[in-house]
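Undergrad: Show me the folded form of this:
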Amino acid sequence: MLSLKGKKAVVTGGGSGIGKAVSVVFAKQGAEVCILELNADHAATIVEEIKAQGGKATVYACDVSNQQQVMEIFGQIGRHDILVNNAGISHIGNVETTSEADFEKLFNVNVKGVYNCLHAAVPLMKQHGGGVILNMSSIAAVTGLNDRFAYSMTKGAVYAMTLSVAKDYLKHGIRCNCVSPARVHTPFVDGFLAKNYPGKEAEMFEKLSQSQPIGRMGKPEEIANLILYLCSDEASFITGSDYPIDGGFIKLNG
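TA: This next block holds a predicted model:
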């Protein structure tokens, strides 16, 4: 069950957080993992960890917002069966406090970056008989969150791109879905709390944890396990769907 043996998977932002968990579980289940990471040196430790456990992984230094770079790397990778568009950045601010530079930075990474990888991957998947694409959306795509104007915009775009690609490539054997996590405890969260709430990290961590009705943040491995299922042959009847994995955030925060 959920075997990826014989498959090649591309994971963007696969060097930390959710992307790292995806890379590790994919390799554990037999996939050859190609990690696209802005900080290739950081991702190199993940590659060594995977290889130490008997898995296959390679890291490619890549800025997903740079289309030429993305196209060149996908050309090197060639045929692949799975693409996980995980790379992304966050931002705090409403429409008044979001600068044009911040807005464009979020758009370039979170929207254009996904587009660039889709633009590179889909022709290769068509050429080789199909594939599976999993995009990282967020509860921010479908719920109103305080001070997440630009971030919510980008994740709404990812949600829409997911539906469009799923519809356009049905006849080419390409499935495309997205997952929408609530807050997940990653190194990014710890860094965010240290930067914005010095001395109050524990208090704010608990407050953010309790915003999920289940009473805690998600674990990267929990998100990765859902992604594993959606990218496996067992999920072959699923396309054009968004899967909230949110500890009850969307439906139970009443």
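Undergrad: only C-alpha atoms for contact and neighbour calcs from this point on.
TA: Will do.
Undergrad: Give me the spatial nearest neighbour of Ala224, chain neighbours excluded.
TA: Nearest-residue entry for Ala224: Val22, 4.7 Å, with adjacent residues in sequence omitted and distances by CA to CA, 6 or more residues apart in numbering.
Undergrad: ok but Gly113 is inside a helix, no?
TA: Yes - per DSSP: H, G, I helix; E, B strand; the rest coil, Gly113 lies within a helix segment.
Undergrad: Can you report how many residues lie near it?
TA: 24 (other CA atoms under 10 Å).
Undergrad: try Leu36
TA: 28.
Undergrad: Just confirm it is within a helix.
TA: No - read with three-state DSSP, Leu36 is strand and lies in no helix.
Undergrad: Isn't Ala57 up against Lys28?
TA: No - Ala57 lies out of contact with Lys28 (CA atoms under 8 Å); the separation is 10.7 Å.
Undergrad: For these two, work out which one has more neighbours and name it.
TA: Neighbours were counted for Ala57 and for Lys28 using other CA under 10 Å; Ala57 has more, 24 against 19.
Undergrad: mind listing what the more buried one touches?
TA: Ala27, Glu32, Val33, Cys34, Ile35, Val47, Ile50, Lys51 (CA atoms under 8 Å, 6 or more residues apart in numbering).
Undergrad: Three-state assignment for it, please.
TA: strand.
Undergrad: So for the strand or helix carrying Met161, what gets flagged as buried?
TA: Counting by DSSP states H and E, the element that carries Met161 is helix 149-168. The neighbour-count check on helix 149-168 (16 or more other CA atoms under 10 Å) flags 149-159, 161-163, 165-166 as buried.
Undergrad: Next, give me the two most distant ones among the residues you listed.
TA: Phe149 and Ala166 (26.2 Å; CA to CA).
Undergrad: What count of nearby residues applies to Asn196?
TA: Asn196 has 11 nearby residues by other CA under 10 Å.
Undergrad: residues contacting it?
TA: Here Asn196 is in contact with no residues (criterion: CA under 8 Å, 6+ apart).
Undergrad: just checking, Thr12 touches Ile18?
TA: No - the pair Thr12 and Ile18 fails to qualify as a contact (CA under 8 Å) at a distance of 10.4 Å.
Undergrad: Following up with a second sequence; could you model it the same way so I can compare the two?
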Amino acid sequence: MTSAETSDIPSTDEAPSPTGIGLTYAVGRMILSPLGRLIYRPHIEGKANVPRSGAVIFASNHLSFIDSIAIPVVAPRPVHFLAKAAYFDGKGFSGWLSREFFTAIGAIPVKRGAGQAALDALDQQRQLLDEGRAVALYPEGTRSLDGRLYKGRTGVAFLALQTGAPVVPVGLIGTDRVMPVGAKMPSLKEKVTVRFGEPLDLSHHGTADSGKARRLATDEIMAAIHALSEQELANAYNEAPAHGIDRIKQVLPHERR
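TA: As a prediction, the model looks like this:
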């Protein structure tokens, strides 16, 4: 894996182990999930498609900063995702508030980097799956600024093929209107729809060390997301700059385009 292929992948250097999640997350989920549903009254489809136990990967389209809040709030089981370490490193009251909030919604702090750091990020997610947890990832890598659905990076497929975890495709609709790029606060007037698709078993594509298998598995994931989100297809990779927790671009070697 070259540095060019991994330069945008977050690193887990000095990040806490996923097993460190505890009371704050449990209490936060009990409070934030019903509160979020009460305020935004999201329309949820396909909740029965989500396995209630065991490792599972939620693979979603990505339109807004609040996507990483919307999925944990409406999912019928705890969900974890990677968030940049800066959200956990702040000082004073604001730093404490940020740290408690992101911990409460299931975020795992990571630092960005390339090379070994990229592999460490994959290891962080693999550890969560090995523990039988659910993780949420964005195959596009970063938010879509024009509302179109971009081609998927192969990191999600790599994890699925390596761990055997099923992939639940997710289609988010309306989160970009609730909190557009650049907005400091979410709107209370817009509504969100979250669609959970049927779990995908990607093992028939081959093994994780096959570039062709990763590419075909990724294309299957993106086709399922497209069917749920009904977005226009961009037929290109999203190369927008990273902002916040939304840039998890896991590009593996020999990616078939």
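Undergrad: Mind checking the TM-score on these two?
TA: The TM-score (TM-score structural alignment, normalised by the length of structure 1) is 0.39; 143 aligned residues with a CA RMSD of 4.7 Å.
Undergrad: Thr12 and Ile18 of structure 1: who's more crowded?
TA: Between Thr12 of structure 1 and Ile18, counting by other CA under 10 Å, Thr12 is the more crowded of the two (29 against 24).
Undergrad: Please name the nearest non-neighbouring residue to that one.
TA: Leu36 (4.6 Å).
Undergrad: which secondary structure elements does the helix holding Met161 of structure 1 contact?
TA: Here helix 149-168 of structure 1 is seen to pack against helix 100-106, strand 131-136, strand 174-181 when contacts are counted using 3 or more CA pairs under 8 Å, 6 or more residues apart in numbering; DSSP states H and E.
Undergrad: how close does Lys207 of structure 1 get to Glu201 of structure 1?
TA: Distance, Lys207 of structure 1 to Glu201 of structure 1, by CA to CA, to the nearest Å: 10 Å.
Undergrad: ah, wrong one, I meant Leu36 of structure 1
TA: For Leu36 of structure 1, the distance to Glu201 of structure 1 - CA to CA - is 31 Å.
Undergrad: My guess is Val135 of structure 2 contacts Gln124. True?
TA: No - counting by CA under 8 Å, Val135 of structure 2 stays clear of Gln124, with 10.5 Å between them.
Undergrad: Now do the end-to-end distance for stretch 108-118 of structure 2.
TA: 15 Å.
Undergrad: Name the residues of it that are buried.
TA: With burial defined by 16+ other CA under 10 Å, the residues of stretch 108-118 of structure 2 counted as buried are Ile108, Pro109, Val110, Lys111, Arg112, Gly113, Ala114, Gly115, Gln116, Ala117, Ala118.
Undergrad: just checking, which of those residues belong to helices?
TA: Secondary structure from DSSP state H places Gln116, Ala117, Ala118 of the buried residues of stretch 108-118 of structure 2 in helices.
Undergrad: Considering these, which is situated nearest to Val170 of structure 2?
TA: Closest to Val170 of structure 2, out of all of these and judged by CA to CA, is Ala118, at 24.5 Å.
Undergrad: Neighbours of Phe103 of structure 1, how many?
TA: For Phe103 of structure 1, using other CA under 10 Å, the count is 17.
Undergrad: again with Gly92 of structure 2
TA: Gly92 of structure 2: 8 neighbours (other CA under 10 Å).
Undergrad: What of Lys126 of structure 1?
TA: Neighbours around Lys126 of structure 1, by other CA under 10 Å: 16.
Undergrad: same deal with Ala134 of structure 2?
TA: 26.
Undergrad: Would you mind measuring from it to Phe81 of structure 2?
TA: Distance, Ala134 of structure 2 to Phe81 of structure 2, using CA to CA: 9 Å.
Undergrad: Please apply the same query to Arg112 of structure 2.
TA: 14 Å.
Undergrad: Kindly confirm my reading that His226 of structure 2 is in a helix.
TA: Yes - per three-state DSSP, His226 of structure 2 lies within a helix segment.
Undergrad: what's the spacing between it and Ala213 of structure 2?
TA: Distance from His226 of structure 2 to Ala213 of structure 2, by CA to CA: 20 Å.
Undergrad: How about the secondary structure of Pro10 of structure 2?
TA: With three-state DSSP as the basis, Pro10 of structure 2 sits in strand.
Undergrad: Show the contacting residues for it.
TA: Applying CA under 8 Å, 6+ apart, the residues near Pro10 of structure 2 are Lys84, Val110, Lys111, Arg112, Gly113, Ala114, Ala117, Ala118, Ala121, Ile248.
Undergrad: Give me the subset of these lying in strands.
TA: The strands, defined by DSSP state E, take in Lys84, Val110, Lys111, Arg112, Gly113 from the contacts of Pro10 of structure 2.
Undergrad: Number of residues surrounding the first one?
TA: In this case it means Lys84 of structure 2. Neighbours around Lys84 of structure 2, by other CA under 10 Å: 22.
Undergrad: Touching, it and Arg112? I think so.
TA: Yes - in this structure Lys84 of structure 2 lies within contact range of Arg112 using CA under 8 Å: 7.3 Å.
Undergrad: in structure 1, which spans are helices?
TA: 17-28, 40-52, 67-77, 100-106, 113-127, 149-168, 187-196, 201-210, 220-231, 249-252.
Undergrad: Show me what the strand or helix carrying Leu129 of structure 2 is packed up against.
TA: Assigned by DSSP H and E, Leu129 of structure 2 falls within helix 116-130. Judged by 3+ CA pairs under 8 Å, 6+ apart, the packing partners of helix 116-130 of structure 2 are strand 9-11, strand 134-137, helix 155-163.
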